[in-house]
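K.L.:
return a 3D structure for these sequence lines:
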Amino acid sequence: MEIWVDADACPAQVKDILFRAAQRTQSRVTLVANAFLRTPPSPHIRALQVPSGPDAADRRIAEGVQPGDLVITADIPLASDVLARGGAALDPRGGWFTNDTIRERLAMRSMLDELRGAGVATGGPAPFSARDGRAFAAQLDGFLARAKRSIQPG
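P.N.:
As a prediction, the model looks like this:
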């Protein structure tokens, strides 16, 4: 099981949580971004820099994800690809993307894109908060605990 991170827009607090989790659980964490990323020295953490361009990081993650992997992203189309490949997708605020909700989220994204294209101000997400960080950490810990139980013998 690998944790993939859509790191271009991932909050620093979430990256720190992931770095600590990688060390604690010896889980592999791969950050993918268009820019150089600093990561702590660890055999469990790696950073991949992809060429700049639309969705380059998303494509690299989608190509690498395997069933059972976890992807951290706020990108709805990437989350949809991850689910289709048998992975799990968690947004940095601690919300899960699921097969039951992904179509609705894709439709809402499309509608908001159309509104923005027509000049309607739709606003953006609220600033990332400490509460968001705690929600993310709780969901990540639960996922890692379930993953550990599923790979232990007997």
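K.L.:
drop to CA atoms for contacts and neighbour counts, all remaining ones
P.N.:
Will do.
K.L.:
now the host helix or strand of residue 149: buried residues?
P.N.:
Element membership for residue 149 (DSSP states H and E) is helix 130-151. Buried residues in helix 130-151, counted by 16 or more other Cα atoms under 10 Å: 132-134, 136-137, 139-140, 144.
K.L.:
what of stretch 57-66?
P.N.:
57-58, 60-62, 65-66.
K.L.:
now swap in stretch 9-17 and tell me
P.N.:
So for stretch 9-17, counting by 16+ other Cα under 10 Å, buried means 10, 13-15, 17.
K.L.:
next: stretch 107-121.
P.N.:
Buried-residue list, stretch 107-121, by 16+ other Cα under 10 Å: residue 112.
K.L.:
any idea how far it is from the middle of the chain?
P.N.:
Relative to its chain's centre, stretch 107-121 lies at 23 Å (Cα atoms, centre = their mean, to the nearest Å).
K.L.:
second chain to compare with the first, below:
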Amino acid sequence: MSLYIDADACPVKEECVRVADRLGVRVLIVCNGGIRPSDHPLVETVFVTEGPDEADKWIAERAGKGDVVVTSDIPLAAKCVAAGARVVKPNGETLTEANIGNALATRDLMADLRAADPFRQGGGRAFTKQDRSRFLDALDRLMRAAAR
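P.N.:
A predicted model of the protein is given here:
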């Protein structure tokens, strides 16, 4: 089992390492750059070439059954779920075969709405302590389930 982190905009990298360390699981932090490599023996920082979705492609090619992926990227999550990996978003929401189709449809709808109104302001809500707590609980449960 490995824990893959789509790291470029991930607010929970440290939490991932803490949970993985407790369970003795290898961590792959995948990014385009700008992240300081960890000296933790279970952590490998993977720098992919610059370009759109290069980190996503790298993770999607490798994550599979028994692995856990941390990402907010819904298309990447869909590929990982299809490959048998368990997926959790940084807010603690798990993505599964049962809900990934709905998540993709919602993402596409929101993209269409943003495209239709170029003056639309705002974005998602702020990342909270409750999100971090939900994430830690969800990641711990997923990693323990994947280890069985």
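K.L.:
of the buried residues of stretch 57-66 of the first structure, closest to residue 5 of the first structure?
P.N.:
Closest approach between the buried residues of stretch 57-66 of the first structure and residue 5 of the first structure, by Cα to Cα: residue 61, at 8.0 Å.
K.L.:
what lies in contact with stretch 32-41 of the first structure?
P.N.:
Outside of stretch 32-41 of the first structure, the residues within contact range by Cα atoms under 8 Å, 6 or more residues apart in numbering are 4-8, 19, 45-53, 56-57, 60-61.
K.L.:
of those residues, grab the buried ones for ChimeraX.
P.N.:
Only the buried entries of the contacts of stretch 32-41 of the first structure go into this ChimeraX selection, using 16+ other Cα under 10 Å:
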select :4,5,6,7,8,19,45,46,47,48,49,50,56,57,60,61
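K.L.:
in strands, which of the contacts of stretch 32-41 of the first structure fall?
P.N.:
4-6, 45-49 (DSSP state E).
K.L.:
using CSV, lay out the buried residues of stretch 9-17 of the first structure together with secondary structure.
P.N.:
Shown next, in CSV, are the buried residues of stretch 9-17 of the first structure (DSSP: H, G, I helix; E, B strand; the rest coil):
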residue, secondary structure
10, coil
13, helix
14, helix
15, helix
17, helix
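K.L.:
can you put those in JSON lines and add distance to residue 80 of the first structure?
P.N.:
Formatted as JSON lines, the buried residues of stretch 9-17 of the first structure follow (distance: Cα to Cα, whole Å):
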{"residue": "10", "distance to residue 80 of the first structure": "18"}
{"residue": "13", "distance to residue 80 of the first structure": "24"}
{"residue": "14", "distance to residue 80 of the first structure": "21"}
{"residue": "15", "distance to residue 80 of the first structure": "22"}
{"residue": "17", "distance to residue 80 of the first structure": "24"}
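K.L.:
just these now: which is nearest residue 150 of the first structure?
P.N.:
residue 17 (22.4 Å).
K.L.:
need the counterpart of that closest one in the second structure.
P.N.:
Counting by TM-score structural alignment, residue 17 of the first structure lines up with residue 15 in the second structure.
K.L.:
residue contacts, the spatially closest residue to its match that is not a sequence neighbour?
P.N.:
The shortest distance from residue 15 of the second structure to any non-neighbouring residue, by Cα to Cα, 6 or more residues apart in numbering, is to residue 136 (6.8 Å). Going by Cα under 8 Å, 6+ apart, residue 136 of the second structure touches 15-16, 19, 92.
K.L.:
neighbour-wise, which one of the residues you listed leads?
P.N.:
Most neighbours among those, by other Cα atoms under 10 Å: residue 16, with 21 neighbours.
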